[in-house]
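Chemist: mind folding the following:
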Amino acid sequence: MARYARICEIEYELPAQVLDNQTLAQDFPEWDVEKIFQKTGINKRHIVAEGETASDLAFRACEKLFANSAISRDQIDCLIYCTQSPDYLLPATACILQHRLQLSQHCAAFDFNQGCSGFIYGLGLAKGFIESGQCKNVLLITAETYSRYINPKDKSVRTLFGDAAAATLIRASDEQAPCLDRFRYGSDGAGAQNLIVPMGAARQPLVAGQRPAEHEDESGNIRSDADLYMNGPAIFEFSMTRVPALFASLFDEQFSVEDSDLFVFHQANQFMLEALRRRLKLAPEKFITEFRHCGNTVSCSIPIALKEALGKGQVQPGKVITAVGFGVGYSWGGCVIRW
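Modeler: Below you'll find the predicted structure:
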């Protein structure tokens, strides 16, 4: 009997601390509340408190999942943790979460460093583990705290990114056809410098007790080389080029755009998503957008959007969803989810 991987549950967690447009407008008087919303489509972002980490959010998202699903902790045989905000350089945060969540010691646990396409990559990994017979129940966790890397005087990124974690349960199922299908991936490291924290790792280590000098760009944003830098125009050009090509590769004579009931893309910002929707000629009612309340949450954005769409009744059993992630790396990935 065939065994296919299937998404069974999604839960997510946002930090309690809120950064709203009113606060940002006070910090950046040249941008009022309405201008910030028009540029981003975001009303507020959630930001971790002092001492709070991505794995703290991940833990709480998983606790929600266990509380709201029928699966027991000892049934999880693989924990996949997608983050660019690890607790430590080593060990892997996944191992720490395995212990903290009281999962079985027979549970595989590992991190992978991926950003905006991370959820798609994680689904592909989970599918591989399950459909090869290595695992039956995979807990895919995505968690990010980009706020730790953002200079508070850099409105180009501070207005966009929020912190979050999402926990997705993927289980083996005796379905008649794949529920996670048509995976496509791509990468182009030539664009690595366009979304990057230049200093802090092995290539450019930070010297203890020394903070790199801040500098101001032509738009008035202030940051240092230890802060997140985003080349907005380059990221937009990348997205307008790579995403349509990736999207087209998901379809053929056996599966057309019309066969997909819904489309969920990485929730980057309103301007980019609307440009992509128009470029791809997708109907607004089929195009999921759920980021006004949390901002761009990187690898968490697609599962958060799916969870919100589930709550609104947009995602129901039998629905076919085309999912696309893209961004930092450059990296991109897409797949089809049969709910």
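Chemist: can we go C-alpha only for contacts and neighbour counts from here?
Modeler: Will do.
Chemist: which SSE is immediately downstream of the lengthiest helix in the chain?
Modeler: In the chain, taking DSSP state H as the definition, the longest helix is helix 232-249. Note on helix 232-249: by DSSP states H and E, the next helix or strand toward the C-terminus is strand 262-265.
Chemist: okay, angle between the following helix or strand past that next one and helix 232-249 too, please.
Modeler: Sequence order places helix 270-280 as the next helix or strand after strand 262-265, per DSSP H and E. Interaxial angle, helix 270-280 versus helix 232-249 (axes from the mean of the first three to the mean of the last three Cα atoms, to 10 degrees): 40 degrees.
Chemist: may I see the buried residues of helix 270-280?
Modeler: 270, 272, 273, 276, 277 (16 or more other Cα atoms under 10 Å).
Chemist: likewise stretch 151-163?
Modeler: 151, 152, 154, 155, 156, 157, 158, 159, 160, 161, 162, 163.
Chemist: and of those residues, the nearest to residue 86?
Modeler: Closest to residue 86 out of the buried residues of stretch 151-163 is residue 163 (13.2 Å), distances taken as Cα to Cα.
Chemist: find the nearest non-adjacent residue to that closest one, please.
Modeler: Nearest residue to residue 163, sequence neighbours excluded (Cα to Cα, 6 or more residues apart in numbering): residue 145, at 4.6 Å.
Chemist: repeat that for residue 226.
Modeler: residue 199 (4.7 Å).
Chemist: which residues touch the one you found?
Modeler: By Cα atoms under 8 Å, 6 or more residues apart in numbering, the residues touching residue 199 are 205, 206, 225, 226, 227.
Chemist: how many other residues sit next to the second one?
Modeler: Other residues within reach of residue 206, judged by other Cα atoms under 10 Å, total 15.
Chemist: who's in contact with it?
Modeler: Contact partners of residue 206, counting by Cα under 8 Å, 6+ apart, are 199, 200, 226.
Chemist: mind redoing it with 6 Å?
Modeler: Listed by Cα atoms under 6 Å, 6 or more residues apart in numbering, the contact set of residue 206 reads residue 200.
Chemist: how close does it sit to residue 316?
Modeler: 48 Å (Cα to Cα, to the nearest Å).
Chemist: wait, isn't residue 10 in contact with residue 165?
Modeler: No - Residue 10 sits out of contact with residue 165 when judged by Cα atoms under 6 Å, with a separation of 10.7 Å.
Chemist: compare those two (neighbour count), which wins?
Modeler: residue 165 (32 against 25).
Chemist: next, the structure of the following sequence, for comparison with the previous one:
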Amino acid sequence: MKAKISAIEYALPSQVLTSEDLAREYPDWSVEKIEEKTGIAKRHIAGDKQCASDLGVEAAKKLFAEGTCSPDSIDYLIFCTQSPDYFLPTTACVIQDRLGLPTSAGAIDFNQGCSGFIYGLGLAKGLIETGQARQVLLIAAETYSKFIHPGDKSVRTLFGDAGTATLITAVDSKKETVGPFVYGTDGRGAKNLIVHSGGLRLPKNVDTAKVEEDSHGNLRSKDNLYMNGPEIFTFTLLSVPRMVNALLKKCQIDLDQVDLFVFHQANRFMLESLRKKLKISEEKFVLAYEEFGNTVSSTIPIALHEAQKRGQLKEGMRVMLVGFGVGYSWGATIIEW
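Modeler: Next up, the predicted model:
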């Protein structure tokens, strides 16, 4: 049996933060400046009581409503998030109950960010091709907005919240439709995209809540998300081209034999820099961030869904998926759509 992506759905919070909204809050940043730097016009923001699990459940219910599968046909649930409901229990267990999945199904969380969808596909492929599961539901969802200080324009202009649900099924075939994979990890970069407090290493306290202003006028405390943009950009420009070339070598194909490229939708500047460095043509390069922002582990499945909807992604295409970011962590794979 081989693993195959059978369906993708996504869900977004109803609250929207536009570039116009941000420009009113940051008088020194115009709408044009924000959109020129990021390419993002809208970001969907979770409500005060809305969690990543809520968005993931909504996406899964949309997938079930399509009729592609039913809850009782799922035998493994994988939930990718860095904003879980609880330290314990595993949020996947809570989602299993809310979706009415069989009690015979496996259910796990894994904490991964921008490369999370690739890692989740790798886990699903392993489960299916070793006979442990036949239908895997991969949910990726984030509410990074809950970590962001409203005075920190360096990240508030970039990130949006979302949930996605992807069905990976077993098919009787000798042909690979998901894989091979290449991965990478460099924990030396952990400090460059981080929420310092809130875990057991540094519990939240009065000191971690103290807000400070950086040299660029951004406000944040240790309870908030911190991103060192220049370091993240440098890491990406070094690691991603190497990863793409390593995957091509592993597949024994050339760049021009890939029909479509779907990268983690970080922002316009990052993606355009990567596209030009790798010499990928614009028509083969999917962009789907303008209406969503950087939704972390949800960007790739949202981009796949959008590319199919607008006719850019067609059945039988060979597609390269590339994730990279927080950790540092990166991963890439080839799929046949």
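Chemist: tm score of chain vs chain?
Modeler: Remark: TM-score between the superposed chains equals 0.98 [TM-score structural alignment, normalised by the length of structure 2]; 336 aligned residues with a Cα RMSD of 1.0 Å.
Chemist: just to revisit the earlier point, surely the residue nearest to residue 226 of structure 1 is in a helix?
Modeler: No - judged by DSSP: H, G, I helix; E, B strand; the rest coil, residue 199 of structure 1 forms no part of a helix; its state is coil.
Chemist: that one maps to what in structure 2?
Modeler: When structure 2 is aligned by TM-score structural alignment, residue 199 of structure 1 is paired with residue 197.
Chemist: please determine how far the spatially most central residue of structure 1 is located from residue 166 of structure 1.
Modeler: Closest to where the C-alpha atoms of structure 1 average out (Cα atoms, centre = their mean) is residue 299, at 1.4 Å. Residue 299 of structure 1 is 9 Å from residue 166 of structure 1, where distance means Cα to Cα.
Chemist: which residues do these two both contact?
Modeler: Common neighbours of residue 299 of structure 1 and residue 166, counting by Cα under 6 Å, 6+ apart, are residue 142.
Chemist: before we move on, the earlier item: how many residues are close by the residue nearest to residue 163 of structure 1?
Modeler: Neighbour count for residue 145 of structure 1, taken as other Cα under 10 Å: 27.
Chemist: how many neighbours does the equivalent of residue 317 of structure 2 over in structure 1 have?
Modeler: In structure 1, the residue paired with residue 317 of structure 2 is residue 319, using TM-score structural alignment. Neighbour count of residue 319 of structure 1, defined by other Cα under 10 Å: 14.
Chemist: I figured residue 319 of structure 1 hits residue 337, correct?
Modeler: No - the pair residue 319 of structure 1 / residue 337 is not scored as a contact, 8.3 Å apart, by Cα under 6 Å.
Chemist: which one in structure 2 is aligned with residue 82 of structure 1?
Modeler: Per TM-score structural alignment, residue 82 of structure 1 is aligned with residue 80.
Chemist: hmm, I was thinking of residue 288 of structure 1
Modeler: Match for residue 288 of structure 1 (TM-score structural alignment): residue 286.
Chemist: and residue 335 of structure 1, by the same measure?
Modeler: Under TM-score structural alignment, residue 335 of structure 1 pairs with residue 333 in structure 2.
Chemist: how about that match, nearest residue that isn't a chain neighbour?
Modeler: Closest to residue 333 of structure 2 by Cα to Cα, 6+ apart is residue 181, at 4.5 Å.
Chemist: state the helix or strand in which the one you found lies.
Modeler: Judged by DSSP H and E, residue 181 of structure 2 forms part of strand 178-185.
Chemist: mean distance, that strand to its aligned residues in structure 1?
Modeler: Taken over the aligned residues, the distance from strand 178-185 of structure 2 to structure 1 averages 0.6 Å (mean Cα distance after the TM-score superposition for structure 1).
Chemist: for that strand, buried residues please.
Modeler: Quick answer for strand 178-185 of structure 2 (16+ other Cα under 10 Å): 178, 179, 180, 181, 182, 183.
Chemist: now do it: which range of structure 1 does it align onto?
Modeler: Taking TM-score structural alignment, strand 178-185 of structure 2 hits residues 180-187 over in structure 1.
Chemist: residues making contact with the matching stretch?
Modeler: 330, 331, 332, 333, 334, 335, 336, 337.
Chemist: can you do 8 Å?
Modeler: Contacts for stretch 180-187 of structure 1 (Cα under 8 Å, 6+ apart): 4-6, 121, 123-124, 127, 246, 249-250, 329-338.
Chemist: go on, stretch 72-90 of structure 2?
Modeler: Contact with stretch 72-90 of structure 2 is made by 51-53, 91-92, 96, 100-102, 104-113, 116-117, 120, 124, 133-144, 297, as judged by Cα under 8 Å, 6+ apart.
Chemist: please check those residues and keep the buried ones.
Modeler: 51-53, 91-92, 96, 101, 105-107, 109-110, 112-113, 116-117, 120, 124, 133-144, 297.
Chemist: so which of the residues you listed are in helices?
Modeler: Using DSSP H, those in helices are 52, 53, 91, 92, 96, 116, 117, 120, 124.
Chemist: for the match of residue 317 of structure 2, give me its contacts.
Modeler: If you count contacts by Cα under 8 Å, 6+ apart, then residue 319 of structure 1 has 260, 261, 262, 338, 339 around it.
Chemist: now the buried members of the residues you listed.
Modeler: The neighbour-count test (16+ other Cα under 10 Å) marks 260, 261, 262, 338 as buried among these.
Chemist: can you tell me what the third one aligns to in structure 2?
Modeler: Which is residue 262 of structure 1. Under TM-score structural alignment, residue 262 of structure 1 pairs with residue 260 in structure 2.
Chemist: isn't its match right next to residue 320, touching?
Modeler: Yes - at 6.4 Å, residue 260 of structure 2 counts as touching residue 320 under the criterion of Cα atoms under 8 Å.
Chemist: any idea how far residue 264 of structure 2 is from the match of residue 288 of structure 1?
Modeler: Relative to residue 264 of structure 2, residue 286 of structure 2 is positioned 10 Å away (Cα to Cα).
Chemist: so those two - more neighbours on which side?
Modeler: The residue with more neighbours, out of residue 286 of structure 2 and residue 264, is residue 264; 32 against 21, by other Cα under 10 Å.
Chemist: name the nearest residue to that one, ignoring sequence neighbours.
Modeler: Setting aside the residues directly before and after it, residue 264 of structure 2 is nearest to residue 323 in space (Cα to Cα, 6+ apart), at 4.9 Å.
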